[in-house]
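Peer 1: Got a predicted structure plus its sequence, pasted below:
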Amino acid sequence: MVTTTALARTAALVGDPARAGMLAVLMDGRALTAAELARAAGVTPQTASGHLAQLTEAGLLTVARQGRHRYHRLASPAVARMLEGVMAVAAEPGPDPVPSPRTRPPGPRDAALREARTCYDHLAGRLAVAMADALVAQGAVELGADGGAVTPAGEVFLRGLGVDLAASSSGRRVFCRPCLDWSERRPHIAGALGAALLATCLDRGWLRRTEGSRAVAVTPGGRLALRQAFGYGQACACGDP
C-alpha cells in the first residue's frame, strides 16, 4: 500500500521544473548522459547530478554504465505511465480570466508531436489513435477500460504486418492495454503490443525518429503502408488529401 508520505515524496520529485524537464526528455525511451540531461533541463552539470541522484534513489530512473559513461533512463514502463498521466492532467485547460474566442487544444503545441510521437516505448498522437481505432473497427483488437486482447483474426493481420506477437506475449509485462492520449484525449495502444507496433513501424521504415525530439515522422513509404493497413491519411491528418 502506498503511504501518503511516499506519494508526496514522488510528487515533489516530479514537481521540480528541472527534474520534470529531465523526465520529460526521457519519455522517448532513450538513455542519456548527465550532460545531455543538464542541457535539456537548462541547469549546470553539478545541479543535474544532484537531481539525477534523487531520481535514481527514488526508483524513477535507472543508470547503466558503458565504458566511462553513465546513461540514465526511466526505470520502468510504470514510471512512463505516471508521467503521461501527469501530462494529461497538466494539459487540462484551467479557468481563463480573460474570455477568448479561441481555445488552445490540449497536449503539445508542436504539430509534429501532436501527429506522432513516442510515449516511452509505444506510439502516441493522431497516428497511434488512428491505428487503435482501425484495429478495433476491424475486429483485430478488443479494448476494455483496463486491458485489451488480440483476436484470432487480429493475430493473422498483425503477423502479416511483421509484428512479433510471440515476443510481445512473453514476460510478465501487460500485453495490451489502452493508454489515454494526452493530446487526442482518446486511447492508443500501450503495453507489449504497443511497443511491438512501434518497433515494427520503425524497423520497416514506415516511421523515423526525429533527433532531439519525441516526435516521429511518417516516411513516404510509410504513408502508403499505413493508409493501406489502418486507413491513416483518409480519416486523419497526415499531409495527404
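Peer 2: Noted; the coordinates are in hand.
Peer 1: C-alpha from now on. contacts and neighbour counts both.
Peer 2: Noted.
Peer 1: If you tally nearby residues, what's the number for the nearest residue to Ala124 once chain neighbours are set aside?
Peer 2: Distance criterion CA to CA, 6 or more residues apart in numbering; nearest residue to Ala124, sequence neighbours excluded, is Arg117 at 5.2 Å. As a burial measure, Arg117 scores 24 neighbours (other CA atoms under 10 Å).
Peer 1: need the helices for the chain, in chain order.
Peer 2: 4-15, 17-25, 34-41, 45-57, 77-90, 111-115, 126-137, 152-161, 165-169, 191-203, 220-230 (DSSP state H).
Peer 1: To Leu180, which of those helices lies closest?
Peer 2: Evaluated over the helices of the chain, closeness to Leu180 peaks at helix 77-90, with 8.1 Å, by CA to CA.
Peer 1: List the buried residues in that closest one.
Peer 2: Pro77, Val79, Ala80, Arg81, Leu83, Glu84, Gly85, Met87, Ala88 (16 or more other CA atoms under 10 Å).
Peer 1: ok, now stretch 184-204?
Peer 2: 184, 186-202.
Peer 1: what does it rub up against?
Peer 2: 106-107, 114, 121-126, 128-132, 161-165, 168-169, 173-181, 207-208, 222 (CA atoms under 8 Å, 6 or more residues apart in numbering).
Peer 1: and the comparison structure, right after this:
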Amino acid sequence: MQPQPSVAAAAFLIADPARAAMLTALVDGRARPAGELAYAAGVTAQTASSHLAKLLDGGLLAVETEGRHRYYRLAGPQVAEALESLAAIGPGEVRRRPLSPLARRLKFARCCYDHLAGQVGVAVAEGLKRRGYLAAAPDKRFEVTPAGAAWSAAQGLAVDRLKATRKGLARQCLDWTEREHHLAGPLGVALLSHGCARGWFRRSPSSRAVEITPAGWAVLRQELGVDTWSLPTAA
C-alpha cells in the first residue's frame, strides 16, 4: 500500500534539517519572525525565506502580519504533535552526549505547543490515571472519569465548560523525550493555562522550558503524588 500523497508531502517538508529546525523552534506555540527562525536553523535569511514559503504552501505553518513584520507559527497543535511523535520514533544514539543545561530543562518540563510535556508532563498524566481521574481509551484518547471531572472542578477547571474537539476532551500525546504519553487536548491546554494563572507553572520567555514553582510542587505532590524525587534524573 502506497502512502497517501499528503503524508509524503508533509514528510518531505519535515525531512529537511533546516525546515525541521524551524518547525521545532515553533513547537512552543509562539510566533517568531523569519530572522529568528533563520538563526535557529543556521541558514541565511534568503535560504530561510525559501524554506518558510515551502512550509506555508505545505500547510505546516501560518503567518501573521503586524505592520511591516511577518510572524510565523505552526498551523496547529496537530503539527506539534506530529513533530513530537517523529522525534519519539527516531533512532537513539548508542552513547548520548551529556545534555546541555537548556536540554535538561526541556526534558524536565516544557510546553508541547499548548500543553505540558517532559518528565513532569508524563508524571502528571500518570498521576491523573493512578488517582482514577483519567482512563486510557481507544484512538489515543483519555476518558475523563466522574472523579476526574469532580477533581478538575475542585482545582477551578470546569470540564463541562471545555469545548471538546473531534478527538475528545483529553488526548494522549507521545512525549519525544520520555517515550510515554502526556496529556493533550482541551483539558491539557486548560491545565497548563490554569496552572500558569495560579502561579503553579511559569513559562520561559525565551524557550519552551516550563518552571514548576514551589506552589506548583505543593499542588502536584498533594493532589497527584508527583514530586522531584519520583522523577528520573536527566543525564
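Peer 2: On my side now, so go ahead. Worth saying up front: this structure is predicted, and the values here are computed from it rather than measured.
Peer 1: what's the TM between chain one and chain two?
Peer 2: The TM-score (TM-score structural alignment, normalised by the length of the second structure) is 0.88; 230 aligned residues with a CA RMSD of 2.5 Å.
Peer 1: residue closest to the middle of the second structure?
Peer 2: Cys112 (1.0 Å; CA atoms, centre = their mean).
Peer 1: counterpart of that residue in the first structure?
Peer 2: Cys112 of the second structure maps onto Cys119 in the first structure, with residues paired by TM-score structural alignment.
Peer 1: So that match versus His72 of the first structure, what's the distance?
Peer 2: Using CA to CA, to the nearest Å, Cys119 of the first structure is found at 17 Å from His72 of the first structure.
Peer 1: Can you report how many residues lie near Ala170 of the second structure?
Peer 2: With other CA under 10 Å as criterion, Ala170 of the second structure counts 24.
Peer 1: Mind telling me what it corresponds to in the first structure?
Peer 2: Match for Ala170 of the second structure (TM-score structural alignment): Cys176.
Peer 1: ok, its match touching Asp146?
Peer 2: No - using CA atoms under 8 Å, Cys176 of the first structure makes no contact with Asp146, being 9.2 Å away.
Peer 1: And the equivalent of Lys129 of the second structure over in the first structure, how close does it get to Thr118 of the first structure?
Peer 2: Mapped onto the first structure by TM-score structural alignment, Lys129 of the second structure lines up with Val136. When distance is defined by CA to CA, Val136 of the first structure is 21 Å away from Thr118 of the first structure.
Peer 1: Among the two, which residue is more densely surrounded?
Peer 2: The neighbour comparison of Val136 of the first structure against Thr118 (other CA under 10 Å) goes to Thr118, with 21 against 16.
Peer 1: Correct me if wrong: the more buried one contacts Asp28.
Peer 2: Yes - if you go by CA under 8 Å, Thr118 of the first structure and Asp28 touch, sitting 5.2 Å apart.
Peer 1: tell me, what's touching these two both at once?
Peer 2: Arg214.
Peer 1: what about Arg227 of the first structure, neighbour count?
Peer 2: Neighbour tally, Arg227 of the first structure, other CA under 10 Å: 15.
Peer 1: Okay, Ala196 of the first structure and Gly171 of the first structure: tell me how far apart.
Peer 2: 14 Å.
Peer 1: hang on, I meant Ala111 of the first structure
Peer 2: When Ala111 of the first structure is compared with Gly171 of the first structure (using CA to CA), they lie 36 Å apart.
Peer 1: repeat for Asp121 of the first structure
Peer 2: Taking CA to CA, one finds Asp121 of the first structure at 16 Å from Gly171 of the first structure.
Peer 1: These two: which has the busier surroundings?
Peer 2: Comparing Asp121 of the first structure with Gly171 by neighbour count (other CA under 10 Å), the higher total belongs to Asp121, at 21 against 9.
Peer 1: what's near enough to touch the more buried one?
Peer 2: Neighbouring residues of Asp121 of the first structure by CA under 8 Å, 6+ apart: Asp28, Gly29, Pro77, Gly194, Ala195, Leu198.
Peer 1: Give me the distance between Arg68 of the second structure and Pro33 of the second structure.
Peer 2: As judged by CA to CA, Arg68 of the second structure and Pro33 of the second structure stand 11 Å apart.
Peer 1: Comparing these two, which residue is more hemmed in?
Peer 2: With neighbours defined as other CA under 10 Å, Arg68 of the second structure and Pro33 compare such that Pro33 has more, 15 against 5.
Peer 1: Skip the chain neighbours and tell me the closest residue to the more buried one.
Peer 2: Tyr71 (4.5 Å).
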